[in-house]
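# After the sequence you'll find the predicted model.
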Amino acid sequence: MKKIINSADTFVRDTMEGIICAYGDKVKLLHEDFQVLVSGYPAREGKVGVVTAGGSGHLPVFLGYVGKGLLDGCAVGEVFASPSAAKMADMIRACDKGRGVLCLYGNYNGDRFNFTMACEEVELEDIQTKMVLVKDDVASSDPEHADKRRGVAGMVYAFKIAGAAADKMMNLEEVAAVTAKALNNIRSMGAALSPCIVPKAGKPTFAIGEDEIEIGMGIHGEAGIEVRKMMTADEIAETLVGEILKDMPLKEGDQVSVMVNGLGGTPLEEQLIVYRKVHQILSHLRVRIRMPHIGEYATSMEMAGLSVTIFKLDQELLELLKAPAESPFYTNTNK
């Protein structure tokens, strides 16, 4: 195993220190244990707080979306491991400005369990909370069991919508409702060319042949729906988009945003080649693409591969997507 780290034990702390050294004018640490990051931008009193949490190893998710018009706070655990309920509760307290806090996170057991405990704890202090779970991965369950789906790169769009809604001074019920509406119109699917290596494990999360590609894998190395022989970029795009459109059909005149997301080890050129084919497929259907996102938005350490996310837009969601947003790792001013 070759990694540019100091040690597996200090990986998360060293990463957080690096973020603060680079972007300490925009974000700040809540504790000296380097597990909770909150926005350094002044928050208006009465604005709904928007927070998330999850394991490390996925930058820019989750820490990279703490900023203006996005998340107010983020708690992280060790690589691919949930932070504690106590850290989540501290984050919620720090991000409450008097109108409650939306907890927006991926559909994983540890995060669900710990966020539930954290919300119960702060509600004893009269801090109102709501939870919205991200479940955009079509490969992880069929439509009849969509509640079991994993949250993957589509959560970035959810962070954007929730943050914009909160900035518009919507109340907690309204922020939760419009975020849930967005997630009902977001679908993702990925493909991996290689596994990743968790520093403390020191070995690949799964095995795949040099001439193979895993379709529908999870960002923690969870098994996909099938292993195929390696395909061309166009074939990968057709496979991923085809599965998404089976689950969320589109028609002429629909508007969408498309994200082609690198998983940590895929050159931008390859992502753009895939986006080219996605654009061709949707243009053939006379579907209009708004504000495409191509790059690394939700990674899995050094995993080679990518995911495609399609976000079906109505006018309200489009306006929230277009609203200004800025964090150390994300801006929509060039979209």
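Here it is on my side, so go on.
# CA atoms for contacts and neighbours, from now on please.
Will do.
# Apart from its chain neighbours, what residue comes closest to Thr288?
Not Thr; residue 288 is Arg. Once flanking residues are discounted, Arg288 sits nearest to Gln255: 4.7 Å by C-alpha to C-alpha, 6 or more residues apart in numbering.
# Now do the contacts for the one you found.
The contact partners of Gln255, taken as C-alpha atoms under 8 Å, 6 or more residues apart in numbering, are Val287, Arg288, Ile289, Arg290, Lys312, Leu313, Asp314.
# Can you select the buried ones among those for me in ChimeraX?
Buried members of these, defined by 16 or more other C-alpha atoms under 10 Å, are picked up in ChimeraX with:
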select :287,288,289,290,312,313
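# Among the contacts of Gln255, find me the one that's closest to Asn184.
When the contacts of Gln255 are ranked by distance to Asn184 (C-alpha to C-alpha), Lys312 comes first, at 8.9 Å.
# That closest one belongs to a strand, doesn't it?
Yes: counting by DSSP: H, G, I helix; E, B strand; the rest coil, Lys312 is part of a strand.
# For the stretch 151-300 of the chain, just list every one of the helices.
155-167, 172-183, 233-247, 268-284 (DSSP state H, counting those that start in this stretch).
# Take this one as well and set it beside the first:
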Amino acid sequence: MKKLIRDPQTVVKDSLAGFAAAHPGLVRVQTDPDYVVRADAPVRGKVGLVSGGGSGHEPLHAGFVGYGMLDAAVPGAVFTSPTPDPILEATKAVDGGAGVLHIVKNYTGDVLNFETAAELAAAEDVQVESVVVDDDVAVKDSLYTAGRRGVAGTVLVEKIAGAAAERGDDLAAVAAVARKVNDRARSMGVALTAPVVPHAGVPSFDISDHEVEIGIGIHGEPGRERIEWEPVDGLVQRLMTPILEDLPFTSSDDVLLFVNGMGATPLVELYIVYDAAASILRERNIQVSRSLVGNFVTSLDMQGCSITLLQLDDELKALWDAPVETAALRWGR
């Protein structure tokens, strides 16, 4: 294993130290317990947004802390949920008097630990609502989940709910917007290689050079099927067909098309995937009016990608377009 790390046991803390040094105007990084908050937190009178989960998916979640998106992010160990204590401390740190929304990917550890933190926060008079993201159409249940997994659609929930909070919506309204995004978003991914978790030092699953895993999870969980390698247009069709059928999307729809890299796939390939997906949408007379391409919800050094479609309306488009200023996503300011 060759990785640019000091010690497999200190990867998260070392990365957080670098993140703090790189973005002092955007965030503050707290330690023991570890969490990241926007530099001006708490913002009085604004709903605070907190998300988090295992590390290894960067820039999710810390990269989305800042104006117009998250108020705090709580990182666990690599591919491991954070415990309730740092979630509670992050929740209190961003409470500006209007309550706090927890945005939680549907993994068992994340759901249980965020639930416990919300109960502890309520005991300290902090009002908390939770939204669980479950946009992955690949599998209903997996090693980590009861129900569908939360994957790249989480970024869209965080951005759009963050804009709703920034414009002054109350807690119930911000939670409703977040649920609306989750209800309208569908995702599916493909893996070409397995990630290498630093403390393990070996790939998290075995896959040959001539195989791909369709419907992979962001921790390397199995997908729907393992198949022989085929050209990119065929792979994109295998991802797009279940996405389009699940909502279902129709010819009257206006969508955001999000092509996400898993960490080791270069942009030159992601744009080829985007072109193939956009061609499929054109054939169905589905209008793509917003787009996002890049590595936003990764799986360490996995080669592969995911595709997310979000069914838009005027409100969601306006909230997506609203200004945002974070380490990983910024426009309009």
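Here it is on my side, so go on. Quick caveat: nothing in here was measured; it's all calculated off a predicted structure.
# what about the helix or strand hosting Arg112 of the first structure, how far off from the second structure?
Assigned by DSSP states H and E, Arg112 of the first structure falls within helix 109-123. Here the mean offset of helix 109-123 of the first structure against the second structure after fitting is 0.8 Å, by mean C-alpha distance after the TM-score superposition for the first structure.
# List the buried residues of that helix.
Buried, per 16+ other C-alpha under 10 Å, within helix 109-123 of the first structure: Gly110, Asp111, Arg112, Asn114, Phe115, Thr116, Met117, Ala118, Cys119, Glu120, Glu121, Val122.
# aligned partner of the fourth one in the second structure?
The equivalent of Asn114 of the first structure in the second structure is Asn113 (alignment by TM-score structural alignment).
# Can you give the distance from stretch 271-289 of the second structure to the centre of its chain?
When distances are taken as C-alpha atoms, centre = their mean, to the nearest Å, stretch 271-289 of the second structure is centred 22 Å away from the chain's centroid.
# buried stuff in it?
Val273, Tyr274, Ala276, Ala277, Ala278, Ile280, Leu281, Ile286, Gln287, Val288.
# And for stretch 82-95 of the first structure?
Of the residues in stretch 82-95 of the first structure, those buried (16+ other C-alpha under 10 Å) are Ser82, Pro83, Ser84, Ala85, Lys87, Met88, Ala89, Asp90, Met91, Ile92, Arg93, Cys95.
# Helix, strand, or coil at the first one?
It refers to Ser82 of the first structure. coil.
# Gly67 of the first structure versus that one, what's the distance?
According to C-alpha to C-alpha, to the nearest Å, Ser82 of the first structure and Gly67 of the first structure sit 21 Å apart.
# does the match of Asn114 of the first structure really touch Pro86, like I thought?
No: taking contacts as C-alpha atoms under 8 Å, Asn113 of the second structure lies outside contact range of Pro86: 10.0 Å.
# quick one: terminal-to-terminal distance for stretch 69-86 of the second structure?
End-to-end distance for stretch 69-86 of the second structure, by C-alpha to C-alpha: 19 Å.
# That should have said stretch 201-213 of the first structure, apologies.
23 Å.
# And stretch 291-306 of the first structure, by the same measure?
Taking C-alpha to C-alpha, stretch 291-306 of the first structure runs 19 Å from one end to the other.
# ok so, going back, out of the buried residues of stretch 82-95 of the first structure, which is nearest to Asp72 of the first structure?
Comparing these against Asp72 of the first structure with C-alpha to C-alpha picks out Cys95 as the nearest, at 6.2 Å.
# Name the nearest residue to the closest one, ignoring sequence neighbours.
Spatial nearest neighbour of Cys95 of the first structure, excluding adjacent residues (C-alpha to C-alpha, 6+ apart): Gly49 at 5.3 Å.
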